[in-house]
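Asks: Just the structure for this:
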Amino acid sequence: MLPPGGRISGARLARLLGSWQRGGARQCSTDLAAAVKLLVADGRLPVGTRLPSERELTEALPVSRTTVTTALDQLRAEGVVESRRGAGSWINGPVGAGGGITGGDDTLIDLSRAAPPALPSVRLAMDTAMAAMPEHLASHGYDERGLPLLRQRIADRFAARGLPTSPDQIVVTSGAQHAWALVLRLFAGPGDRVLVEQPSYPNALEAVRASFAIPVPVPMLTDGWDVDGYEAAVRQAGPRLAYLIPDFQNPTGLRMPSEAREALSAVLRKTRTPLVVDETLVELALDEREAPLPMAAFGGDSVVTLGSASKSHWGGLRVGWIRASRDVVHRLLSTRAATDLGTPVFEQLVLAALLESPEAVLRPRRAEARIRRDVAVEALRQHCPQWSFEVPAGGLAVWCALDGPVSTRIAVVAQNHGLRLVPGSRFAVHGGCEQMLRVPYTQPPEVLREAIGRLGVVAASVAGTGFPADADLAAPVA
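Replies: Below is the predicted model of the structure:
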């Protein structure tokens, strides 16, 4: 069976490719293959798109038939293109989370996921959870709120951070992404506008689009959040909802100071705009600084807070939570059954065990992340000295300003050097951020050194290449 998708004409593909030739005649086929991969990585050649015939493409570019054939052979070998006799060729390899072609080499060093492996404490917590399971096996196992023990411990963690919270303000979910989807379902509908940071977490943006709402970007300043920009955006866009990551923002790593939290909360309260705060990275403070109070301490009942164990403990647990007013919790629970019937009991018991003495678990995680951050910073300064960045005070990644708009090109070329990366454009609402690149430091130190050494080679190879002027990278997404 052939994949669904429309056919692109040779003339249209030639326009998209633009000035794709970078080297001499001997490198022509390699340049053509690389240019097609750029279009796939940027989403302008979606999976399933039927390609023109070799003859049509030869006439449209124009190049020799040998050049086209060799380029297609290379793309087929890499899994980007698939062909069948009598059926033609089509795009086979989707752009994955790393901005590379999925289905490729599993030996790639993955710098696409800012998520660390589990600590030994997770294994010990699993033993505790297994011992506690028998008392739950006699029940039906469904609980749309979450286990009382886990909700109490999550509430206690909020209280320890200066935000008094009761267990009936907590709903346990299957990760923060699931929590965000539930909140979107409650607050926003088709055509509604949702204020988001620019840049922001790609999966959060995709969730907004999946709900048929419209993400409205508010650009971040180099040193943080533009409160005046949010006030203008609220006035002009009339959003139903705002979504922020104030603690070690993904991808910039910035943390919002108390003054900005108070001012921004006042702007949103004045217009009665609900605020959803993503605290997935809040526990990963790596420098000894006094932490600001949670946003809900400033915004009150108008703030819904999302949390997760994925960054602080282990993504494989798939346990998150929502903290909200009792009224919002009631409304969430009344609609949850349409999407799921609760979070798995065993995983909840594992997290409850981890939260029994939370600091004993989190101290080793922070120490590990601090070492890896310092290794990444040192390696970036050594191998990519032409880039600039701020050393993050927390979180799991460095947000680098490149020496040109080459982020997607770096992500594509990096595959040939055994790296998987996310181009900066994935963090933007309507494209852009091509001069930025997120470099996570979640790999072991020796792997990080090797990966960033390779990244330096990639950066040098594409320095100053940029994009064709007619590549249409800023096409809006509805």
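Asks: CA atoms for contacts and neighbours, from now on please.
Replies: Will do.
Asks: From Pro239, how far out is Ala233?
Replies: Here Ala233 is placed at a distance of 8 Å from Pro239 (CA to CA, to the nearest Å).
Asks: Also Asp223?
Replies: Counting by CA to CA, the gap from Asp223 to Pro239 is 25 Å.
Asks: which of the two has more neighbours?
Replies: For Asp223 versus Pro239, neighbours defined as other CA atoms under 10 Å are more numerous around Pro239 (21 against 11).
Asks: What sits closest to the more buried one if chain neighbours are left out?
Replies: Arg193 (4.6 Å; CA to CA, 6 or more residues apart in numbering).
Asks: Go ahead and confirm that neighbour touches Ala213.
Replies: Yes - Arg193 lies in contact with Ala213 (CA atoms under 8 Å); the separation is 5.9 Å.
Asks: and Val282, what is it in contact with?
Replies: Residues near Val282 by CA atoms under 8 Å, 6 or more residues apart in numbering: 247-248, 395.
Asks: out of everything not next to it in sequence, what's closest to Pro257?
Replies: Per CA to CA, 6+ apart, closest to Pro257 is Pro292, 6.4 Å.
Asks: this one as well, want them side by side:
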Amino acid sequence: MTGQVRGVQLARLLGQWHALPGRRRSPDYAALAGSVRGLLADGRLPLGVRLPAERELAEALRISRTTVTAAYRQLRETGHLASRRGAGSWTMLPGNHRVASTGLWTPLDDREMLDLGVAALAAPPQLLSAARAATEDLPRYLSGAGYHPTGIIELREAVADAYTARGLPTSADQIMVTSGTQHALDLVLRLALAPGGTVLVESPTYPNALAALAGRRARITTHGLAADGGWEPDLLLGSLRQTRPKLAYLIPEFQNPTGHLMPASLRERVVAAAHAVGTDLIIDESFVDLAMDGTELPPPVATYDRHSRVVSIGGMSKPYWGGLRIGWVRASAPQVQRLAAVRVGVDMASPVLDQLVAVHLLADAEAIVADRRVQLAVQRDALLGALAHQLPEWRVTVPRGGVTLWAELDGPVSSALARAAEEVGVRLAPGPRFGLDGTLERFLRLPFTLPAADLVEAVGRLAAIRYDLDRAGRQRWREPAVIA
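Replies: The predicted structure follows:
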């Protein structure tokens, strides 16, 4: 087992479970069991965690123990819960499910699912030629052991050149190649954050970053992003000065999930404030290549760094392909060496062949990224058009880059909508996945990485499901407060 969740913690995650609309009326125990399954499906409740005792959860939810007992029984019957007398009950993977590409649970028969839970593109056509060229380059590495903790020199130089071209002079000694951006984040946290350290993050933010911070037992504080404007400068700088966190994790380019772009003036002020309070900045640049509509990017955040307070991370997953597990860290040369020392206790090095593929892709970056931007703009506009036609009550700010829309729904129904959508072949990432303790139920992330026709079809199915939710549960709702 990975741990235990207390009654009050699970109650916060469940939120207004008893009031969530459904496609059909159900008793309280079934609604509770369904809400727990929803938490399991979208990763907010992990595999192998022990749930609170029936009496403890009943007290936390202020319901009868009989209701909790019946809900646990139903979860055992569906394979989501295992119990042993004297040992408690813990979550498990049902026999008819598997771990999907997102790391979340999914039914075995979901091959035809329209997956809007993954914000990543299929591979570009240039990948095959890059792979062939990489195999021709491979022999010159075969005489050695193949371990390169900071990465092969060709790739480090290519990444450094890309930073230099953006106006941030960078040498290969400042680059460490990792097995994806998530791996880069994990290594930085291992080096820079002691267990229990305080970290400031945006809200909403990338769910896997929250998972990485939870793995380090970090104390997380949040800065709420405005739905239509992004960062509130005075509030963000005030949060840094008041909480004085050890680290701050920010996504300034087309923020995941909101798509916001941080202006240059705020970037400079954030770096200055971080230095003043002793905070190191982790800047996630996963989407920096995916500007659209002729958007001109501000200088990289590290441009304003004079004291080695900024560590930038990025990778190949978003502009190229998620299956190519290549990421990187840009930091000072001494920091890179310390990261390499940490790394050898984790995975030694990234695969040489994958790095060679990345070298060839980056050599053709101008053409590949240009094609990606055109593709994403078409798909984004198709998704926006479908939403305007089918779900006009939803509010969406048009992003100028990235791969996601952040939709404000017409009610706090994100989790209920996600559960109902599974039944009609659409997978969603509900708003609470991107925040803490069950907030953001009024929001939904919608990536535009699928073909345009699939996006239009998915929105049509969601519109029908939203209508069904209204018919079943509208009379239960009062006008909710906006959650930002």
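Asks: Where does stretch 330-346 of structure 1 end up in structure 2?
Replies: Following TM-score structural alignment, the aligned partner range for stretch 330-346 of structure 1 in structure 2 is 337-353.
Asks: meant to ask about stretch 370-388 of structure 1, not that
Replies: Residues 377-395 of structure 2 are matched to stretch 370-388 of structure 1 when aligned by TM-score structural alignment.
Asks: Which parts of the stretch 1-150 of structure 2 are helices?
Replies: 7-14, 28-41, 54-61, 65-77, 126-137 (DSSP state H, counting those that start in this stretch).
Asks: ok, and which of those has the densest surroundings?
Replies: Mean neighbour count (mean count of other CA atoms under 10 Å) peaks for helix 28-41 among these, with a mean of 20.
Asks: what does that one rub up against?
Replies: 13-14, 17-18, 45-47, 67-68, 70-72, 74-75, 80, 104-106, 415, 419.
Asks: From the centroid of structure 2, which residue is nearest?
Replies: Tyr206 (3.1 Å; CA atoms, centre = their mean).
Asks: Which residue in structure 1 aligns with that residue?
Replies: In structure 1, Tyr206 of structure 2 lands on Tyr201 (TM-score structural alignment).
Asks: close enough to count as contact, the residue nearest to the centre of structure 2 and Pro257?
Replies: Yes - if you go by CA under 8 Å, Tyr206 of structure 2 and Pro257 touch, sitting 6.8 Å apart.
Asks: Identify the contacts common to the two.
Replies: Phe434.
Asks: For Ala233 and Pro239 of structure 1, list the residues in contact with both.
Replies: Applying CA under 8 Å, 6+ apart, one finds that Ala233 of structure 1 and Pro239 are jointly contacted by Leu195.
Asks: The lengthiest helix in structure 1 vs structure 2 - mean distance after superposition?
Replies: Secondary structure assigned by DSSP state H gives helix 358-383 as the longest helix of structure 1. Here helix 358-383 of structure 1, set against structure 2 after superposition, deviates by a mean of 1.0 Å using mean CA distance after the TM-score superposition for structure 1.
Asks: and the angle for that helix with helix 120-132?
Replies: Going by axes from the mean of the first three to the mean of the last three CA atoms, to 10 degrees, helix 358-383 of structure 1 is angled at 150 degrees with respect to helix 120-132.
Asks: buried set for helix 358-383 of structure 1?
Replies: 361-362, 365-366, 368-370, 372-373, 375-377, 379-380, 383 (16 or more other CA atoms under 10 Å).
Asks: Likewise for stretch 171-191 of structure 1?
Replies: 171-185, 188.
Asks: Now do that stretch: which range of structure 2 does it align onto?
Replies: The alignment places stretch 171-191 of structure 1 over residues 176-196 of structure 2 (TM-score structural alignment).
Asks: Now do the end-to-end distance for that stretch.
Replies: 26 Å.
Asks: Looking at structure 2, name the residue matched to Val303 of structure 1.
Replies: In structure 2, Val303 of structure 1 lands on Val310 (TM-score structural alignment).
Asks: With Thr66 of structure 2 as the reference, measure out to Ala212 of structure 2.
Replies: 36 Å.
Asks: ah, wrong one, I meant Ala302 of structure 2
Replies: Ala302 of structure 2 is 56 Å from Thr66 of structure 2, by CA to CA.
Asks: contacting residues for the residue lying farthest from the centre of structure 2?
Replies: Most distant from the centre of structure 2: Ser143, at 39.2 Å, with distances by CA atoms, centre = their mean. Ser143 of structure 2 sits next to no residue when contact means CA under 8 Å, 6+ apart.
Asks: how about it, what's its match in structure 1?
Replies: So, by TM-score structural alignment, Ser143 of structure 2 is matched to Ala138.
Asks: Likewise for Val456 of structure 2?
Replies: In structure 1, Val456 of structure 2 lands on Arg449 (TM-score structural alignment).
Asks: ok, Val199 of structure 2 to Gly230 of structure 2 distance?
Replies: 19 Å.
Asks: Next: Arg474 of structure 2.
Replies: Counting by CA to CA, the gap from Arg474 of structure 2 to Gly230 of structure 2 is 31 Å.
Asks: higher neighbour count, the two?
Replies: Gly230 (19 against 15).
Asks: ok, the more buried one - contacts?
Replies: Contacts of Gly230 of structure 2 (CA under 8 Å, 6+ apart): 258, 260-262.
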